[in-house]
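**Q** Pasting the sequence and the predicted coordinates here, then a few questions.
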Amino acid sequence: MFRTVLLAAVALAATPFAHADDFMGSVVQDEYDNMLDEHTPPYREILSSTVGDLEDSGRATYRYTLVRGRTYRFFGVCDADCRDLDLVVYDANNTRVASDFAMNDRPTVDFTVPSNARSTSYTLAVIMASCENDPCQFALGHLRR
């Protein structure tokens, strides 16, 4: 009994999203897993994963406190109805410091927090630039070197 419970706990811990099927479709989960494999290494720390959905031209924002001098990667994936997902990083003054507006459904943004930055508070905007069948589901990964 103990061995079964322990194996189940290990299996859940190894999945980026606990009960992933409850949160996202298999297409988004597969895309997330593929992107995670592509980005680690050199990014060794998985800091967070986020799942959401947006309608065409919709936008969601997420706040992060980052460490001065460290390099981060944000990446996104989306479902089969999504044609274009964009990512933008803003500093505390709402100045764009990094972005990926390429026409694709797998955006990636790398960003190094300046060592002399006054604030380490940043906002990541997720923009569903093109969704053919609302809403489109997306997942975000937040990694650190």
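**A** Good, I have the coordinates.
**Q** For the rest of this, base every contact and every neighbour count on C-alpha atoms.
**A** OK.
**Q** Going by residue numbers, what spans are helices in the protein?
**A** 2-14, 20-23, 26-39 (DSSP state H).
**Q** Could you tell me which residues within the shortest one count as buried?
**A** Across helix 20-23, burial judged by 16 or more other CA atoms under 10 Å covers Phe23.
**Q** chain center to it: distance?
**A** Here the centre of helix 20-23 is set off from its chain's centre by 16 Å, with CA atoms, centre = their mean, to the nearest Å.
**Q** mind listing what Arg70 touches?
**A** By CA atoms under 8 Å, 6 or more residues apart in numbering, the residues touching Arg70 are 112-113, 144-145.
**Q** Just the buried subset of the residues you listed, please.
**A** Neighbour-count burial (16+ other CA under 10 Å) applied to the contacts of Arg70 gives 112-113, 144.
**Q** which one of those is nearest Gly69?
**A** Val113 (5.2 Å; CA to CA).
**Q** tell me the most buried of the helices of the chain?
**A** helix 26-39 (a mean of 16; mean count of other CA atoms under 10 Å).
**Q** here's the one I want to compare it with:
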Amino acid sequence: MMRLFSATRSVLVVLTLLSATTVFADEYIDQVRTNLQSRYDYWHNRGGGWTQLPDLQDIGLVNNGKTTSITYTLVKGNTYKIVGVCDSECSAIDLGLSDDTGKLIASSTANNENPIVEVTPIRDGAFTLKVSMQKCENSLGCNYGVDVYRAR
């Protein structure tokens, strides 16, 4: 009976820790969503003819010093702005956009939490965006978000 009680208590402790981790993860994702909305509001209110492409939005988690990749299909002749944000534990992310040959065609390495790259592809195709987490204070990683805008 004592083993059953001890095992049950251990399971409850693990579930409580997982629940707390999930609450914090949700908080950081909410921060990223709020930051993306703030960037959208900025570009929308500023004018300039930019249209958000919500199907291309990406939100994820990256550890400090690590990189993740996102692939987009972009159309030649259109001008795109790719805007990055991160949560409150992050103070710097970098963005680098490469074409289908792997050639870097645009990047933002300004060491801040709101990088922007702008590109007008010379051909249709798949383009890879690398999101590099440069300064993350959370040992579990930091959340980032990316929005893509197209000039009207």
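**A** That came in fine, so what should we check first? Only a predicted model underlies this, so the values are computations on that prediction, with no experimental measurement involved.
**Q** what's the TM-score here?
**A** Scored against TM-score structural alignment, normalised by the length of the first structure, the superposed chains reach a TM-score of 0.77; 122 aligned residues with a CA RMSD of 1.8 Å.
**Q** coming back round to it: I'd like the helices of the first structure written out as TSV, with distance to Cys82 of the first structure added.
**A** Listed next are the helices of the first structure as TSV, based on distance: least, CA to CA, whole Å:
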stretch	distance to Cys82 of the first structure
helix 2-14	27
helix 20-23	17
helix 26-39	10
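**Q** Can you find the partner of Thr108 of the first structure in the second structure?
**A** Matched to the second structure by TM-score structural alignment, Thr108 of the first structure sits across from Ile116.
**Q** Spit out the contact partners of the nearest residue to that match once chain neighbours are set aside.
**A** Spatial nearest neighbour of Ile116 of the second structure, excluding adjacent residues (CA to CA, 6 or more residues apart in numbering): Val83 at 4.6 Å. Counting by CA under 8 Å, 6+ apart, Val83 of the second structure touches 39, 114-117, 146-148.
**Q** next one: Thr67 of the second structure
**A** Here Thr67 of the second structure is in contact with 130-133 (CA under 8 Å, 6+ apart).
**Q** which residue in the first structure lines up with it?
**A** Match for Thr67 of the second structure (TM-score structural alignment): Arg59.
**Q** Going along the chain, name the strands of the second structure.
**A** Per DSSP state E, the second structure carries strands over the ranges 50-52, 58-62, 67-74, 80-86, 90-98, 104-112, 116-119, 125-136, 142-151.
**Q** Pipe the ones you listed into CSV and attach distance to Ser6 of the second structure per row.
**A** Shown next, in CSV, are the strands of the second structure (distance: least, CA to CA, whole Å):
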stretch, distance to Ser6 of the second structure
strand 50-52, 53
strand 58-62, 34
strand 67-74, 41
strand 80-86, 40
strand 90-98, 39
strand 104-112, 48
strand 116-119, 52
strand 125-136, 37
strand 142-151, 34
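**Q** ok, the nearest residue in space to Pro42 of the first structure that is not next to it in sequence - contacts?
**A** Counting by CA to CA, 6+ apart, Arg145 is the residue found nearest to Pro42 of the first structure once chain neighbours are left out, at 6.4 Å. Counting by CA under 8 Å, 6+ apart, Arg145 of the first structure makes contact with 42-45, 70-72.
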